[in-house]
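Q: Got a predicted structure plus its sequence, pasted below:
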Amino acid sequence: MKTTDGKTGGTTGGRTGEEKQPRIAVVGGGIGGLALAGMLHRQGIAATVYERDAHPGARTQGGTLDLHPESGRRALDELGLTEAFRAEARPEGEELRILDPAGRTLVHRVPGPEGGSRPEIDRAKLRKLLMSRVPDHAIRWGHHLTGVEELPTGGHRLEFADGSHADCDLLVGADGARSRIRPLLTDARPVHLSAYLQLGITDADRRRPGIAEFVGPGSLMALGDNLSLGAQRSGDGTIRVSVTVRADEGWVERQGFGDTEWGEVVARLHGLFAGWDAGLTALIDACDPGSLVGRNIEALPVGTRWPSRPHVTLLGDAAHLMPPVGEGANQALLDGVLLARAIAGHRNDIAAAVAAYEAEMFDRAAVVGADSAELERMWLAPAAAERLASFFSAAASAD
């Protein structure tokens, strides 16, 4: 049977002649999905990315990421993006300070003249680099997945909100924490950890020079009393201010920040940090009115696994959602290139490729996930600053 993918106009079945390779569909055009598609195309294997956003600039892409040599930077090396990454990275962004609620600096890490091992890059710039490895025609923008049907042949049919559909032999869920593909493989669901608020200070050097100097070129974290107040510099001159609270799942919604006058929002945030150093809470006062966005922090149970199936798999947050302590993006990038390597190594046996990829990914994610969970527990503890200071000191000694 020959089918078409509706409004996209391309054929997705009836492979003849040169069309011998499997039809690979990647749901989600984030950094993990793009790394997979880019690596596959680099090895001469076609794949199509289906992304719900209408275009690359449809929404902001978040703050900056530090890429680790054993995972994120390894992935970029394999994608041939090392030099392009160096041109866009901000080595100075590695500067980090950890403070206690009294404003005392317990850790101050400053990269050397050549930078450290984990340079920062804005997520939007990283995504643009990864897109450069995927042919334009292979990214289908504006494709919001609404349903998945298993085909008699073993593959899947994807249904999209615009009425179009596409068939594939291998379906890869790269669609994040709330993955629509994950339920095809496992009943595992993310577990609530904490509440998170993000605010912003645009054009900080000009508009808030004192705050900009206080934050510096990298980031700072003030921790204690089951709270975290952080600030991170982005390459566009914005400072992202974050508040993390050890609170139940409905806390953000109950606060009703979106329906509250800004002055009251600021006052209530100050109430959370009563008794904290005024230099730290000045970060809240400096934020742009109306910039607050709240969400819940969740993670999949550490060690989540599923019986391998030959026509579907997951990567990144869809596979192993972790607390946001620095590993999620790195592991997603590594997942992408390693899955592509497995497919290239088993070109005539997709089932073997999926099984090989998942065996390594499960073991790796279990170790990294356990470490991330422990770091998250330290992050939001009564004496978090002291505990993290000891952790970083031990890590520095090990290096």
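A: That came through, no problem.

Q: make it CA atoms for all contacts and neighbour counts henceforth
A: Noted.

Q: Going along the chain, name the strands of the stretch 201-350 of the chain.
A: For the stretch 201-350 of the chain, the strands defined by DSSP state E, counting those that start in this stretch occupy 219-224, 227-233, 239-245, 293-299, 312-314.

Q: In the fourth one, which residues are buried?
A: Using 16 or more other CA atoms under 10 Å as the burial criterion, the residues of strand 293-299 that qualify are 294-299.

Q: which two in those residues are spaced the farthest apart?
A: Among these, the pair separated by the greatest distance (CA to CA) is 294 and 299, at 16.6 Å.

Q: Using TSV, please lay out the strands of the stretch 201-350 of the chain together with distance to residue 212.
A: Shown next, in TSV, are the strands of the stretch 201-350 of the chain (distance: least, CA to CA, whole Å):
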stretch	distance to residue 212
strand 219-224	11
strand 227-233	8
strand 239-245	8
strand 293-299	21
strand 312-314	40
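
Q: Quick one: closest of the ones you listed to residue 125.
A: Among the strands of the stretch 201-350 of the chain, strand 227-233 sits nearest to residue 125 (CA to CA), with 14.6 Å.

Q: Next one for the comparison:
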Amino acid sequence: MHTTPAPRIAIIGAGPGGLTCARILQRHGITAAIYDRDAGPAARDQGGTLDLHADNGQIALREAGLLDEFFELARPEGQEMRQLNPAGTMLFHHVPEQDERFKPEIDRGLLRDLLLNSLQPGTVRWGHALHAVGGPADGPRHLHFTDGTTIEADLVIGADGAWSKVRRAVSQATPLYTGVSFLEAWFHDVETRHPDIAELVGQGGAAAADGERGLFAQRNGGDHIRVYIIQRAPADWIIADGLTPEATEDIRALLLERYKDWSPRLRRLIADNDGAYVDRPIFALPVPHVWEHNPTVTLLGDAAHLMPPLGVGVNLAMLDASELALAIAHHDTIDEAIHAYEKTMLPRSTETAQLLDGAAEELLSTELPDFATAGDL
């Protein structure tokens, strides 16, 4: 970047996309600040495991100079995939080769720590929940935070996920409910406390569906397993059934009734979990989601192209982040960099979103849906 003085770059969101963008910018001598609503890096659970693909997520990590460290942390054995029917019969079983590295698994928390620890101290400003982006389109932009503070920026990068506040500066689009809802269940110390479930799931993932309902169990690091109970249901189905999200035993009883025809072994993925369930209705942005070029604001990841969780979300977010950072490093102005970035990102995300439009339904199909791609849950 040859602009003088150096542009003030604000990245909203300290997820994998925002962190990757800042890391690659810093490798090119460009300063960026990340603002995140969380009070700190340990403020909340980071979610389950994900697979980083050789043709997108791993490309970004290579540009970040972190690919070797990623492979030291990743679990190649997590690429194992089992497909069962509701009776518990194995229909499909993929066992990865010993040197298979196309999409090894890594826990989200480990990936986030890898990226966080690679940044210059003070890069992330915790406890900054964005309220709105103001200021003229040609800058400087004013970032208004919920604590009443305001900062100026020459470029605002929205890496703030599904319900992005930055998106509102360039687009009126909002996520729409897909009609498919996930309920997350956790299992801890599985080899000791849940050995039958550990054997059922293996080292990667195991899935089953009957057309209306599905289960996807996923091995995480640290001897944990997460199960996603998948249903075609209203987004507020728990409340609609007269329950509250905290009513764990009542929700469990309702689910066991809905899955009553499934094998007892698979029903244990519903009945034996440790702790409460986590409600995760699945939303997606309208397709295509594009916006008029703005010289001071752009988006990446879910803020730009929220899709069903079918193994692409984090990978595309990190590829977006890499390409945006490199565009900023290799162009004379921010405006030129955004043009170059969006010229590639928008067609790619549109093509992928069109392929996945309505694909959340595939998670319920009895026709062997490709759960092997569903590593991004």
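A: Nice, I can see it. On a predicted model such as this, the values are computed, not experimentally measured, just so you know.

Q: related to what we said a few turns ago, out of the strands of the stretch 201-350 of the first structure, flag the one nearest residue 27 of the first structure.
A: Nearest of those to residue 27 of the first structure, taken as CA to CA: strand 312-314 at 9.6 Å.

Q: ok, and what's touching the closest one?
A: Here strand 312-314 of the first structure makes contact (CA atoms under 8 Å, 6 or more residues apart in numbering) with 170-174, 181-182, 185, 354, 358.

Q: Can you list the buried residues in it?
A: So for strand 312-314 of the first structure, counting by 16+ other CA under 10 Å, buried means 312-314.

Q: residue range for it in the second structure?
A: The counterpart of strand 312-314 of the first structure in the second structure, counting by TM-score structural alignment, spans residues 297-299.

Q: mean per-residue distance, the matching stretch to the first structure?
A: With the two structures superposed, stretch 297-299 of the second structure lies on average 0.4 Å from its match in the first structure, counting by mean CA distance after the TM-score superposition for the first structure.

Q: For the closest residue to residue 346 of the first structure other than its chain neighbours, give me its contacts.
A: Sequence neighbours aside, residue 353 is the residue nearest to residue 346 of the first structure in space, at 5.4 Å (criterion: CA to CA, 6 or more residues apart in numbering). Residue 353 of the first structure is in contact with 339, 342-343, 345-347, counting by CA under 8 Å, 6+ apart.

Q: Now which residue in the second structure aligns to residue 353 of the first structure?
A: So residue 353 of the first structure corresponds to residue 337, using TM-score structural alignment.

Q: Residue 98 of the second structure: neighbouring residues, count only.
A: 8 (other CA atoms under 10 Å).

Q: And it, what's its match in the first structure?
A: Aligned against the first structure - with TM-score structural alignment as the criterion - residue 98 of the second structure pairs with residue 113.

Q: Please tell me how far that match sits from residue 65 of the first structure.
A: As defined by CA to CA, to the nearest Å, residue 113 of the first structure lies at a distance of 20 Å from residue 65 of the first structure.

Q: any idea what sits nearest residue 204 of the second structure, other than its immediate chain neighbours?
A: By the measure of CA to CA, 6+ apart, the closest residue to residue 204 of the second structure outside its immediate chain neighbours is residue 78, 3.9 Å from it.

Q: Under the alignment, what does that neighbour map to in the first structure?
A: Aligning on TM-score structural alignment places residue 78 of the second structure opposite residue 93 in the first structure.

Q: Its match and residue 234 of the first structure: what is the separation?
A: Counting by CA to CA, the gap from residue 93 of the first structure to residue 234 of the first structure is 8 Å.

Q: quick one, which of these two is more surrounded?
A: Legend: neighbour count by other CA under 10 Å for residue 93 of the first structure and residue 234, higher for residue 93 (26 against 23).

Q: No more questions from me, cheers.
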